[in-house]
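>>> take a look and give me a structure for this.
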Amino acid sequence: MTTQDTLGTLAGLDREASERLRGHRPAVTEAAEASLHALFDVPEDDEAPGLDRRLRLVAAARAAHVDGSDAVAAFYAEQLLEEADDVDAPGLAELVTGGADGEAGRAAGRAERALLRHVDLLVQRPAAATSDDLDALAAAGWGVVEIVVLSQIVSFVTYQTRVVAGLAVLQEASA
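Model prediction:
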């Protein structure tokens, strides 16, 4: 069975180039794909019910946008737009690009604004995060499991942005 290679695809590589650049380490590709599915294929009985697929995709697209990865941000934004109906799509795109302080962010509920602020914090200044930041999420209505999953999403997306950037540099250097 051939494993999907989302990171290679996002870096603009075909399978052969991706495998060559990664040193033929299929376990790494498999682990990245498993993480992607574990975080975004949300079962009905998920332990983080408030963090549905739409919000997970908002968080992921926002994290990639803030991290400056157009390819990764577009990957999640495309999935987000597939989840949305035509009425919600413009507002969701604005949530991703504008964050908590953009027009859509200011119109969003307290929980979504807190989520967006936390995403920005973890991407831009992760060492500055304190227990007060976790308390702010809890005060906005997020449970412990949801906060952990949100943090895992941001961590995974920032990993993706770095691998995609690294693969692009390696590809350029080998050309």
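
>>> rest of the way, CA atoms for contacts and neighbours
Will do.

>>> ok, the spatially most central residue of the chain - contacts?
Centroid-nearest residue in the chain, with CA atoms, centre = their mean: residue 60, separated by 2.1 Å. For residue 60, the contacting residues are 73, 76, 153-154, 157, by CA atoms under 8 Å, 6 or more residues apart in numbering.

>>> give me the element it is part of.
Using DSSP states H and E, residue 60 maps to helix 53-66.

>>> helix or strand right after that helix?
Counting by DSSP H and E, what follows helix 53-66 is helix 70-83.

>>> circling back to that earlier point, from the contacts of residue 60, which is closest to residue 54?
residue 76 (10.1 Å; CA to CA).

>>> and the closest residue to the closest one other than its chain neighbours, what does it touch?
Closest residue in space to residue 76, ignoring its immediate chain neighbours: residue 61 at 5.0 Å, by CA to CA, 6 or more residues apart in numbering. Residues in contact with residue 61 (CA under 8 Å, 6+ apart) are 72-77, 96.

>>> one more: residue 7?
29, 160, 163-164.

>>> for those residues, which single residue is the most surrounded?
When neighbours are counted by other CA atoms under 10 Å, residue 164 leads those with 23 neighbours.

>>> here's the other one to compare against:
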Amino acid sequence: MAQPANPEASPWIGAAASAAAQSRSAIFEMSRQAESAVINPHDAGGFPSEWRRAIAARIATLNALPDLAAHYLADVTDPALRGLANPNTAGRDARERDVITFMDRVATQPRAVQAEEIEGLKTAGIADADIVRLCELNAFMSYQCRVLAGLAALKGASA
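Now for the predicted structure:
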């Protein structure tokens, strides 16, 4: 299981989060634990940590959070995986293209996702447990993007 080069390097630690972290430290610690669970799970299934980091960077980019994207991309060393962080990259093969199309749609249009899209992943050979893992990653990224965008807005409002 790959660990970040600097375990303390986390978007949950920094200027935007510091004020909120002082009063909500348990929430931020639980958020860091959730991040670790979806990025570096004990059982990664068909999607290893570096792939997850690249997709997390992609989702952060889709949400206009370049610092968060850079955070995830920092520990991706494989050039082919780094390319997946670019939302204009479709994937390296048909299976990966299906997964990335699904991940992008969930990240940008969650209410529009249909059951048929889950079935499409199954048809592409994605195991049920891996579909759950993908959804967990996307759910966490949605949460993280919203919290960090909210903290940035609060910081701007108080400046």
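
>>> among the contacts of residue 61 of the first structure, which one sits closest to residue 149 of the first structure?
Once CA to CA is applied, the member of the contacts of residue 61 of the first structure that ends up nearest residue 149 of the first structure is residue 76, at 16.4 Å.

>>> from residue 40 of the second structure, how far off is the counterpart of the closest one in the second structure?
In the second structure, residue 76 of the first structure lines up with residue 72, judged by TM-score structural alignment. Distance of residue 72 of the second structure to residue 40 of the second structure, given as CA to CA, to the nearest Å: 12 Å.

>>> between the two, who's got more neighbours?
Taking neighbours as other CA under 10 Å, residue 72 of the second structure and residue 40 compare with residue 72 leading, 25 against 19.

>>> quick one, what contacts that one?
By CA under 8 Å, 6+ apart, the contact set of residue 72 of the second structure is 53-54, 56-57.

>>> same thing with residue 42 of the first structure?
So residue 42 of the first structure contacts 52-53 (CA under 8 Å, 6+ apart).

>>> then residue 74 of the first structure?
Contact partners of residue 74 of the first structure, counting by CA under 8 Å, 6+ apart, are residue 61.

>>> check residue 143 of the second structure too.
Residue 143 of the second structure neighbours (CA under 8 Å, 6+ apart): none.

>>> trace the residue nearest to the centre of the first structure over to the second structure, please.
By TM-score structural alignment, residue 60 of the first structure lines up with residue 56.

>>> again, but for residue 173 of the first structure
Under the alignment (TM-score structural alignment), residue 173 of the first structure pairs with residue 157 in the second structure.

>>> name the SS class of its match, please.
Here residue 157 of the second structure is recorded as helix under DSSP: H, G, I helix; E, B strand; the rest coil.

>>> quick check: chain neighbours aside, which residue is closest to residue 117 of the second structure?
Leaving aside its chain neighbours, residue 117 of the second structure sits nearest to residue 102 (7.0 Å; criterion: CA to CA, 6+ apart).

>>> which SS state does the one you found fall under?
Under three-state DSSP, residue 102 of the second structure comes out as helix.

>>> just tell me what it corresponds to in the first structure.
Counting by TM-score structural alignment, residue 102 of the second structure lines up with residue 118 in the first structure.

>>> export the contacts of residue 72 of the second structure as a markdown table, with columns for distance to residue 108 of the second structure.
Below are the contacts of residue 72 of the second structure laid out as a markdown table (distance: CA to CA, whole Å):
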| residue | distance to residue 108 of the second structure |
| --- | --- |
| 53 | 18 |
| 54 | 17 |
| 56 | 13 |
| 57 | 14 |
